[in-house]
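# next come a sequence and a model predicted from it.
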Amino acid sequence: MSVNDKIDQLKGAVKEEVGKLTGDKKTEHEGLAEKVTSKAKEVAEGVKDAVEGTVNGVKNIINENKDDVAEKVNTFANNVKDAVEGTVDGIKNIVNKDKE
């Protein structure tokens, strides 16, 4: 919510009221349009800020957990490596026994 948006809303409201008081429908409608446009810009800025905050929050969560995820991946990879090496050693033993 910027000060300029609030000023534009106030200008639009004043223009709308002047139009009502003078019976000038064109000025009244222009003022209403300016007021509504300024309010819409203000709301859009609020939505933008909320989305940016959410994105930053998600980034922070990912960054906080990346070390934990990396550690789990490394542990899993080492377990797979050990299992494969154990399987290869078992196959070598079987092959060597068949040679005897």
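Structure received.
# C-alpha only now, for contacts and for neighbours.
Fine.
# helices of the protein, start to end?
Secondary structure of the chain, counting by DSSP state H: helices at 3-22, 25-99.
# spatially central residue for the chain, please.
Nearest to the geometric centre of the chain sits Val55, at 2.4 Å (CA atoms, centre = their mean).
# for it, give its distance to Thr22.
For Val55, the distance to Thr22 (CA to CA, to the nearest Å) stands at 49 Å.
# please apply the same query to Leu10.
Remark: distance between Leu10 and Thr22 (CA to CA) = 18 Å.
# those two: which has the busier surroundings?
The residue with more neighbours, out of Leu10 and Thr22, is Leu10; 16 against 10, by other CA atoms under 10 Å.
# please give me every residue in contact with the more buried one.
Shown in contact with Leu10 (CA atoms under 8 Å, 6 or more residues apart in numbering): Lys35.
# included below, for side-by-side comparison, is a second structure:
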Amino acid sequence: EKINYTWRVIMKYLKICSDILLWGGRMFIIVLLGLIILLNFIAVPTNSWFSIFRTEIVGVSNILIIIAPFLLIIGQAIKKIYIELTKINNKLN
């Protein structure tokens, strides 16, 4: 009984972690696409606020380029583990 409860708690947390990481990765990808469009395809005057903060925007987009794929990869890996554990749990029950 206690093992079954522990199993369910572990499965619940695996599912929650994978969902959070996958949604976080997707949101970062969407923000990254917006920043790329903002940086490369929208013409702005040189004295505007955008030219002042361009370096910071480039820095944020570089950070997102590094973080977003890792979030998606780790989230997908946890999701695969969750699916395999669900199959094992179904075979045992």
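Thanks, I have the structure now. Everything quoted here is computed from the prediction, not taken from an experiment.
# got a TM-score for the pair?
Once superposed, the chains reach a TM-score of 0.43 (TM-score structural alignment, normalised by the length of structure 2), with 64 aligned residues with a CA RMSD of 3.7 Å.
# follow-up on the earlier one: which of the helices of structure 1 sits most buried?
Comparing the helices of structure 1 by mean neighbour count (mean count of other CA atoms under 10 Å), helix 3-22 ranks first with a mean of 17.
# now that one and helix 25-99, what's the angle there?
Helix 3-22 of structure 1 and helix 25-99 are oriented at 150 degrees to each other (axes from the mean of the first three to the mean of the last three CA atoms, to 10 degrees).
# starting at the chain centroid, how far to helix 3-22 of structure 1?
35 Å (CA atoms, centre = their mean, to the nearest Å).
# now stretch 34-53 of structure 1
17 Å.
# please apply the same query to stretch 6-25 of structure 1.
On the basis of CA atoms, centre = their mean, stretch 6-25 of structure 1 sits 38 Å off its chain's mean C-alpha point.
# follow-up on the earlier one: ok, now how distant is the residue nearest to the centre of structure 1 from Asn78 of structure 1?
33 Å.
# and what of Lys20 of structure 1?
Lys20 of structure 1 is 78 Å from Asn78 of structure 1, by CA to CA.
# swap in Leu10 of structure 1?
Note on Leu10 of structure 1: its distance to Asn78 of structure 1, by CA to CA, is 66 Å.
# likewise for Lys39 of structure 1?
In terms of CA to CA, Lys39 of structure 1 sits 58 Å off from Asn78 of structure 1.
# can you check Glu42 of structure 1 too?
Distance from Glu42 of structure 1 to Asn78 of structure 1, by CA to CA: 54 Å.
# centroid-nearest residue for structure 2?
For structure 2, Gly25 is the residue whose C-alpha lies nearest the centre (CA atoms, centre = their mean; 1.8 Å).
# ok, that residue - contacts?
Gly25 of structure 2 makes contact with 67-72, according to CA under 8 Å, 6+ apart.
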